[in-house]
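the sequence and its predicted three-dimensional model are supplied below.
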Amino acid sequence: MADRDFLLWPFLEPSHRAWAEEVEAWAGAHAERLSAGDTDTAVRNLTRAMGEAGLLRVAVPEDGRLDVRALCIARETLARHSGLADFAFAMAGLGTGSVTLFGDPALKRDTLPAARAGAALAAFALSEPEAGSDVAALATTATRDGNAHWRIDGSKTWISNGGIAGTYVVFARTGEAPGARGLTAFLVPADTPGLSIVERIEVSAPHPLATLRFDGMRVPDTHRLGQPGDGFKVAMATLDVFRATVGAAALGFARHALDLTVARASNRSLFGGPLFDQQMTQAAIAESAVDVETSALLVYRAAWLKDSGTPRVSREASMAKLHATESAQRVADRCVQIHGGHGVVRDHPAEKLYREVRALRVYEGASEVQRIIIARAERDRAKGAA
């Protein structure tokens, strides 16, 4: 059983501790079972089951208040049990987060209840073939088509839930200003004429991913999120909420890997005694434990700051994501090493964790981009203190 002492930290409230027990009970009973088989079907089943259990009320809140600490607790807990369960929960939140934060009342009424119930899947379509971390380089365009519609042309790729989502939040260039200041966000139903799935993308840890194409796709102006030109603000505000939760997922994977490492070291004999008795093994376990604890502190610090009303937590969320994902990769690697040959056998728990963790260092801003964000924030802090 993974360490749960962090629930007593002052970052968290009694409601968060109760929520952690609720998610743990559901995940222990259902997450692994529902994650088996075809990936698309598993994500649909997991989303539906979490909706029916009421867990998606945190990812898609009825009152519009996204509790980042609760989101982090859910992702950490689910990731310990099943990477696909974490994915399904995360996409319910990320795919609807822009609507929760910027949608008008009618759009919220039409979109969010089904997502909250787990009856509809959602996606966040920002990345493009030539523009991933550099949002200012987006090439997809949206031009006025009469007074009440927009015409969108272009493509998106690496879109999670692509091909199975019912709605996509799409970011396109509308040209109010150069670069990132000339983008607008739209909510697009999956059956909109002109939207097509060009390719389903297979990755090392199976998740639904796709490349989308927009050919003269007409979207009503009522599906716009925020004002024209506010797309970058919409994207960054959404990521500001969910970036720390990526660190929480990495933390969940790392806790699982540490548990596996300690169990293997304790039960495996080497040179006439437990593998644990080797000093190098103890050093690996100690380093992993420190990686887990420091990640937890950064993740829940960032979440607490956001929930406390701090307007922007880009620096803290980037620190949490960077450290937690990089640390989780080290913890998973040590886990594989301690398991020896078993650790590289396809679908062994240690091998699966190694593959699951790797993608977290790339999506929602690669580690290199997080370093840039942090460094710029430090420069700005230094200027402000001068």
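Perfect, I can see it now.

from here on, just use CA atoms for contacts and neighbour counts.
Noted.

can you classify the nearest residue to residue 49 once chain neighbours are set aside by secondary structure?
Distances taken as Cα to Cα, 6 or more residues apart in numbering put residue 118 closest to residue 49, at 7.0 Å, once the chain neighbours are dropped. Under the three-state scheme (DSSP: H, G, I helix; E, B strand; the rest coil), residue 118 adopts coil.

for residue 118, what are its contacts?
47, 48, 49, 50, 51, 52, 56 (Cα atoms under 8 Å, 6 or more residues apart in numbering).

those residues in helices, which ones?
If you go by DSSP state H, those have 47, 48, 49, 50, 51, 52, 56 in helices.

just the buried members of those residues?
Buried residues within the ones in helices among the contacts of residue 118, defined by neighbour count using 16 or more other Cα atoms under 10 Å: 47, 48, 49, 50, 51, 56.

list the contacts of the second one.
Taking Cα under 8 Å, 6+ apart, we find residue 48 in contact with 117, 118, 119.

and those residues, which is closest to residue 153?
For the contacts of residue 48, the closest approach to residue 153 (Cα to Cα) belongs to residue 119, at 28.7 Å.

in TSV, list the contacts of residue 48 along with distance to residue 99.
Formatted as TSV, these follow (distance: Cα to Cα, whole Å):
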residue	distance to residue 99
117	16
118	16
119	17
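
and those residues, which is closest to residue 151?
Among these, and counting by Cα to Cα, the member closest to residue 151 is residue 119, at 28.3 Å.

okay, one more to line up with it:
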Amino acid sequence: MPAFSLEPEQIAWCAELRALAADRLAPLAARGEPGRVNRPLLTELGRLGLLDRLFTSGAVDLCLMRESLARVCTEAETALALQGLGAHPVHAHGTPAQRARWLPRAADGTAVAAFALSEPGAGSDAAALALAAAPDGPGGWRLTGEKCWISNAPEADFYTVFARTGTAGPRGVTAFLLPADRPGLTGEPLDMLAPHPVGRLRLDAVPVTADDLLGAPGEGFRVALTTLDLFRPSVGAFAVGMAQAALDATLAHTARRDAFGGKLKDLQTVAHQVAEMALRTEAARLMVHAAAAAHDAGAPGIPRRAAMAKLLATETAQYVVDAAVQLHGARALHRGHLLEHLYREVRAPRVYEGASEVQRGIIARELYRDLPAAPATAPQEEAR
């Protein structure tokens, strides 16, 4: 797929997704409880075949789904994304037995998945995680510690959990598939700004065996990073969808709102602001499409491209939603207004799956890694 355009079939599919979100998903989302897993919504996503596409399609399809749903129903978008984030390591790294047990239920929405990486002392610095996996007999471990800010916790049915089985740093991390009914696993929900289900997990000598490994011991950080390389551009797609929803609302509002003897859109400052919102939204969309297409093609520089897409799109969405609130005035601050909802939703993506500062670090690291080695004696810069 060219990075700068969509095929007619893809455009039609996105329109179909928006219609389904409005007709079938938004009513279920409205009946959900903020901060709790909405199982009827997840089941409907499975019935529509969207969850299955998380495991049968690539990054481009994932981005198209997330942007399309986000423009209409952010709750549906988030339910889909969290299911994919939690279950993708099982799809990509699980054993045949693990895949047979959990992926069909993840795809039909009857089992809720979660990705348990962050900890109270290891958020952005994921390599610093401290959840301990102590050896327990031949081929077994006991997990002890905490996970925090885990989406879908503590209500998920299974977790991809990352624990330290070796020395400090990335090479000592191992990934496990942890069913929620294991003894010693408890948790509680957290009251967050955005209405997503987010919670804390406590693990008190939770037993795991070699059958629960996702990948080999010590390869957990690779499991985490390959998952994030896929999902980071799609976080950008979520952000682009919110930005487009805010832009659509602003166009409609400024075209009909009377102000200073004309319509609000006739004021040059307003028109220029709207143009800037549209420009930044489209630029972010193009970078997301380019990163997703590069991922699916196996092109070089995937971590850098993914980080750039997430960084630009999430920062852009924050700007666009904030500008939309400003142009709408006080009405946008009423509880229940679309922009009040988007204003709360748009802040979190700049933090989760690597904060904006982390993305800048990844970009810089990858740029310097690709830099040709300097000669032993650098030539003096020419005099000017």
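Happy to help now that I have it. None of these values were measured; they are calculated from a predicted model.

quick revisit: could you dump the buried ones among the ones in helices among the contacts of residue 118 of structure 1 to a markdown table with distance to residue 93 of structure 1?
As requested, these are arranged in a markdown table below (distance: Cα to Cα, whole Å):
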| residue | distance to residue 93 of structure 1 |
| --- | --- |
| 47 | 11 |
| 48 | 14 |
| 49 | 15 |
| 50 | 12 |
| 51 | 12 |
| 56 | 8 |
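
closest to residue 151 of structure 1 among those residues?
Of all these, residue 47 has the smallest distance to residue 151 of structure 1: 31.3 Å, by Cα to Cα.

how close does whichever residue in structure 1 pairs up with residue 169 of structure 2 sit to residue 365 of structure 1?
Under the alignment (TM-score structural alignment), residue 169 of structure 2 pairs with residue 179 in structure 1. Residue 179 of structure 1 is 18 Å from residue 365 of structure 1, where distance means Cα to Cα, to the nearest Å.

go on, residue 354 of structure 1?
19 Å.

please apply the same query to residue 87 of structure 1.
Taken as Cα to Cα, the span from residue 87 of structure 1 to residue 365 of structure 1 is 16 Å.

please apply the same query to residue 315 of structure 1.
With distances taken as Cα to Cα, residue 315 of structure 1 is found 13 Å from residue 365 of structure 1.

circling back: can I get the ones in helices among the contacts of residue 118 of structure 1 in a markdown table including distance to residue 261 of structure 1?
Shown next, in a markdown table, are those (distance: Cα to Cα, whole Å):
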| residue | distance to residue 261 of structure 1 |
| --- | --- |
| 47 | 30 |
| 48 | 33 |
| 49 | 31 |
| 50 | 30 |
| 51 | 33 |
| 52 | 35 |
| 56 | 32 |
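
of all those, which comes closest to residue 188 of structure 1?
Closest approach between these and residue 188 of structure 1, by Cα to Cα: residue 47, at 20.0 Å.

aligned partner of the closest one in structure 2?
Using TM-score structural alignment, residue 47 of structure 1 sits opposite residue 42 in structure 2.

show me where the stretch 51-200 of structure 1 has strands.
Chain-ordered strands for the stretch 51-200 of structure 1, with DSSP state E, counting those that start in this stretch as the definition, fall at 122-125, 141-145, 149-160, 167-173, 183-189, 195-200.

what about the aligned partner of residue 30 of structure 1 in structure 2, how many residues close to it?
Using TM-score structural alignment, the partner of residue 30 of structure 1 in structure 2 is residue 24. Applying other Cα atoms under 10 Å, we find 14 residues neighbouring residue 24 of structure 2.

and the closest residue to residue 24 of structure 2 other than its chain neighbours, what does it touch?
Sequence neighbours aside, residue 44 is the residue nearest to residue 24 of structure 2 in space, at 8.0 Å (criterion: Cα to Cα, 6+ apart). Listed by Cα under 8 Å, 6+ apart, the contact set of residue 44 of structure 2 reads 24, 25, 109.

neighbours of the alignment partner in structure 2 of residue 146 of structure 1, how many?
Per TM-score structural alignment, the equivalent position to residue 146 of structure 1 in structure 2 is residue 137. If you count neighbours by other Cα under 10 Å, residue 137 of structure 2 ends up with 9.

so who does residue 137 of structure 2 touch?
The contact partners of residue 137 of structure 2, taken as Cα under 8 Å, 6+ apart, number zero.

what does residue 76 of structure 2 give?
Here residue 76 of structure 2 is in contact with 21, 25, 26, 29, 41, 42, 45, 69, 70 (Cα under 8 Å, 6+ apart).

before we move on, back to that, pick the most deeply packed of the strands of the stretch 51-200 of structure 1.
Compared across the strands of the stretch 51-200 of structure 1, strand 122-125 shows the largest average neighbour count, a mean of 28 (mean count of other Cα atoms under 10 Å).

against structure 2, where does that one fall?
Counting by TM-score structural alignment, strand 122-125 of structure 1 falls onto residues 113-116 of structure 2.
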